[in-house]
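Engineer: Predicted coordinates and the sequence they were generated for:
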Amino acid sequence: MNIPEIVSDLKKRSEKKDTPIRNVYFIACGGSLAGIYAGKYLLERESKIFNVELYNASEFLLTTPKAFDENCLCICSTLKGTPEVEEAIRFCKEKGAYTIAICGEGNEETTKYADYVIRFESIGEVTTPMMKTNVTLSLWVSFELLKQFEDYAYYDEAMKAFDVLEDLAERIRKYVNNGRTEEFAKKHRKEDVIYVMGGAPAMGVAYATSICSLMEIQWIHSPTVNSAEFFHGPFETLDKNLPMVHLISDGRSREEDLRCQRFMEKFGEKITVIDAKELGIDILGDNVKEYFNHVLLDCAWREYLTALAIERKHPKETRRYMWKMKY
């Protein structure tokens, strides 16, 4: 089944029951959790009927919400079969909830308990097609839920945006690799700490940039700062020696990002700005472009990460503990 068929079947099944779906839980760990934030953000902002939550798989199991029951939809994501996610989707299925697995190839333990399976490829590979990442696929699922359950007015505009993503991604790569990524890598190759800031639609990609790209892959300490929270504590750490990657989104929250940027330009020096507007997000349509910030910003950031890894002579595949031992 493709995504429209999956949601159509889900709707038919739910209509046969007296109690409709009212809770949608996005469940994953690490990079996959950050990736499906895009779908969560869209559905949470646009839906009038669904209560939407995002959970780390372990926390979902340990602190299961009282509202969880057989009428919930659980969207679980893992690339390689994360044990915590496998356990979570098994738990959801055994409780009778509807389950969608957005996962990589294989993952028998994940797919065994899924009503529906959507395959994705690693966003860490710059050659992965834009429509094959869990970020984009989680968005598509949410747009489809909005369309089929609520007759979302801007569905066609969203589908047109998906159609041009691949071409836009290629343009983004060329844009940032025209000296920008190389300059960033040379300036930051010896840094021990790099903050990452983003907010609203960019919060997921900001979190992934911190915990996956910088902490996991490059072993660089990296707090994530929400733009809307910057002036409520974190700005006190800003000085001319603090490196900051600032992911500026385009949409309703843009002014909050720009307010932070104006302050950082005044008191900081090591500020790297990646702005969705400069990346060309305007071509995606005014009514839906906000929800594609994560896709574009992540596409750009991956090029910065690749350049940084090369400059630091720290390959992206290098790990101390992950995949090497039980933990």
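Structural biologist: Happy to help now that I have it.
Engineer: From here on, just use CA atoms for contacts and neighbour counts.
Structural biologist: OK.
Engineer: Can you list the neighbours in contact with the helix or strand hosting L308?
Structural biologist: Remark: L308 resides in helix 293-312, with elements defined by DSSP states H and E. Residues from elsewhere that reach helix 293-312 (Cα atoms under 8 Å, 6 or more residues apart in numbering): 38, 124, 126, 135-136, 169, 172-173, 176-177, 180-182, 184-186, 188-190, 201-202, 204-205, 209, 213, 218, 247, 249-250, 274-276, 279, 281, 315-316.
Engineer: And here is the other one:
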Amino acid sequence: MVEFDEAAFLRDGQKAYGCRQRIEEVADEVTKKGYNKIVLTGIGGTTFEMMSVEDIIRRYSNVPVVNLNAAEGMIDKPSYINERTLVVTGSKSGDTKETVEICRWCKEQGATVVVFTGKADCPLAETASELILCDAPGMENTYLKFYLFALCLLYRRGDFPSYPKFAEQMAVLHKNITSWKKQFEDKAHELSVKYAQEPYQIWVGSGILWGEINMFTMCILEEMQWMRTRAVTSSMFFHGTLELVDKDVLVYLVKGEDQYRPLDERAEAFLKKYTDKLVVIDTADYKLDGIDDEFRIILSPIMFNSITRGRLAYHFEKQTGHDLEFRRYYRQFAY
């Protein structure tokens, strides 16, 4: 497999899962302290990751939840943030300017700020009321940590009684992820050979996968491969973007398994008629082993991430010769 060290990946997975005890301790602490709303915040990829966390919280609970763009938050300074607010964020670098600023401001308003990061001595860690340190790299691990925390919170509220079973079964998550990656490997190679040089592509999807679709198209294809992309929801596709489709336009349709799947299927039916370059990615094709199917929707963003960011991106890199680590603007100078 291209750019995949299975042993290292499984070790990192164990490291991420090993944060479970600390995650549950923090969930218990903030529950005892009390809160009446949850604010998820960050910028860039973190905002997209938080979209599925927000979906999960709304899916199982009626606790108010907001996904706050950190840069916009520092302009708006929302009045709903106060001493009864639980703020949750994460950052790989620990020094993302907008995220540090919003968390510092939220703490000044009396909010409880929970920070996930891999570095104890970073600016973001200094803003934390509760710090969860875990340096396991990879977005699959980021999702696992966020999901354990969010669902433990809901369990403590009485909204997600399946949490103990979910948390125990996450011990085999990375074995499942490895299987999904291997299943998609040949397809990733095929797609990269056929489409790495396409001048334009559209990505269509919905529901809990929508944040991850945005993550892949903006943070990976645009930022890391300089590919021109358009992400649009399956419902909004029919209100403008469909006019860009012809037989030579590349469209990726991502089919999820939540309540919005009929919208994906409607888009699929249209696209089968009007483009010769339709690629369908369906999370239903990827099986769970040792994990109950009741958790499929929750885990579907990890499924999608594992085969796109985890496989397709590396195959694109090989075909384009464009290093995934190279940037000409992002974090290269002040702007």
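Structural biologist: Perfect, I can see it now. The shown structure was predicted, so the numbers you read here are calculated from the model rather than taken from an experiment.
Engineer: After superposition, what's the TM-score here?
Structural biologist: Once superposed, the chains reach a TM-score of 0.90 (TM-score structural alignment, normalised by the length of structure 1), with 312 aligned residues with a Cα RMSD of 1.8 Å.
Engineer: where in structure 2 is the aligned partner of stretch 89-98 of structure 1, by residue range?
Structural biologist: Using TM-score structural alignment, stretch 89-98 of structure 1 corresponds to residues 103-112 of structure 2.
Engineer: what's around E15 of structure 1, how many residues?
Structural biologist: Close neighbours of E15 of structure 1, defined as other Cα atoms under 10 Å, add up to 12.
Engineer: actually L10 of structure 2, not the one I wrote
Structural biologist: Neighbour tally, L10 of structure 2, other Cα under 10 Å: 17.
Engineer: got a list of what it touches?
Structural biologist: L10 of structure 2 neighbours (Cα under 8 Å, 6+ apart): H174, K175.
Engineer: That one belongs to a strand?
Structural biologist: No. Under DSSP: H, G, I helix; E, B strand; the rest coil, L10 of structure 2 falls outside any strand and is assigned helix.
Engineer: Quick one: distance of the lengthiest helix in structure 1 to the chain centre.
Structural biologist: Ranked by number of residues, the top helix in structure 1 under DSSP state H is helix 155-176. Offset of helix 155-176 of structure 1 from its chain centre (Cα atoms, centre = their mean, to the nearest Å): 16 Å.
Engineer: I220 of structure 2 maps to what in structure 1?
Structural biologist: Per TM-score structural alignment, the equivalent position to I220 of structure 2 in structure 1 is S213.
Engineer: quick revisit: now intersect the contacts of helix 293-312 of structure 1 with the helices, please.
Structural biologist: Short answer: these in helices (DSSP H) are 38, 135-136, 169, 172-173, 176, 180-182, 184-186, 188, 204-205.
Engineer: Tell me which residue of structure 2 matches up with G31 of structure 1.
Structural biologist: Counting by TM-score structural alignment, G31 of structure 1 corresponds to G45 in structure 2.
Engineer: and its match, how far is that from L242 of structure 2?
Structural biologist: G45 of structure 2 is 27 Å from L242 of structure 2, where distance means Cα to Cα, to the nearest Å.
Engineer: thinking again about what came up before, angle of the longest helix of structure 1 against helix 180-188?
Structural biologist: 60 degrees (axes from the mean of the first three to the mean of the last three Cα atoms, to 10 degrees).
Engineer: What count of nearby residues applies to the closest residue to D289 of structure 2 other than its chain neighbours?
Structural biologist: Excluding the flanking residues, the one nearest D289 of structure 2 by Cα to Cα, 6 or more residues apart in numbering is N176, at 6.5 Å. Other residues near N176 of structure 2 come to 18 when the count uses other Cα under 10 Å.
Engineer: Kindly report the same for D289 of structure 2.
Structural biologist: As a burial measure, D289 of structure 2 scores 13 neighbours (other Cα under 10 Å).
Engineer: surely it meets I177?
Structural biologist: No. Between D289 of structure 2 and I177 there is no contact under Cα atoms under 8 Å: 10.1 Å.
Engineer: The match of G31 of structure 1 touches M215, doesn't it?
Structural biologist: Yes. At 5.8 Å, G45 of structure 2 counts as touching M215 under the criterion of Cα under 8 Å.
Engineer: between those two, who's got more neighbours?
Structural biologist: M215 (22 against 18).
Engineer: Test my guess that that one contacts F48.
Structural biologist: Yes. The pair M215 of structure 2 and F48 qualifies as a contact (Cα under 8 Å) at a distance of 5.7 Å.
Engineer: Could I get the contacting residues of the counterpart of L124 of structure 2 in structure 1?
Structural biologist: When structure 1 is aligned by TM-score structural alignment, the residue opposite L124 of structure 2 is T110. Neighbour list for T110 of structure 1: G81, V85, E86, I89, R90, A101, C103 [criterion: Cα under 8 Å, 6+ apart].
Engineer: Just the ones of these in strands?
Structural biologist: Of the positions in the contacts of T110 of structure 1, A101, C103 sit in strands, assigned by DSSP state E.
Engineer: can I get the contacts of T110 of structure 1 in TSV with neighbour count and distance to L62 of structure 1?
Structural biologist: Formatted as TSV, those follow (neighbours: other Cα atoms under 10 Å; distance: Cα to Cα, whole Å):
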residue	neighbour count	distance to L62 of structure 1
G81	19	19
V85	24	13
E86	24	14
I89	30	14
R90	19	14
A101	25	20
C103	25	22
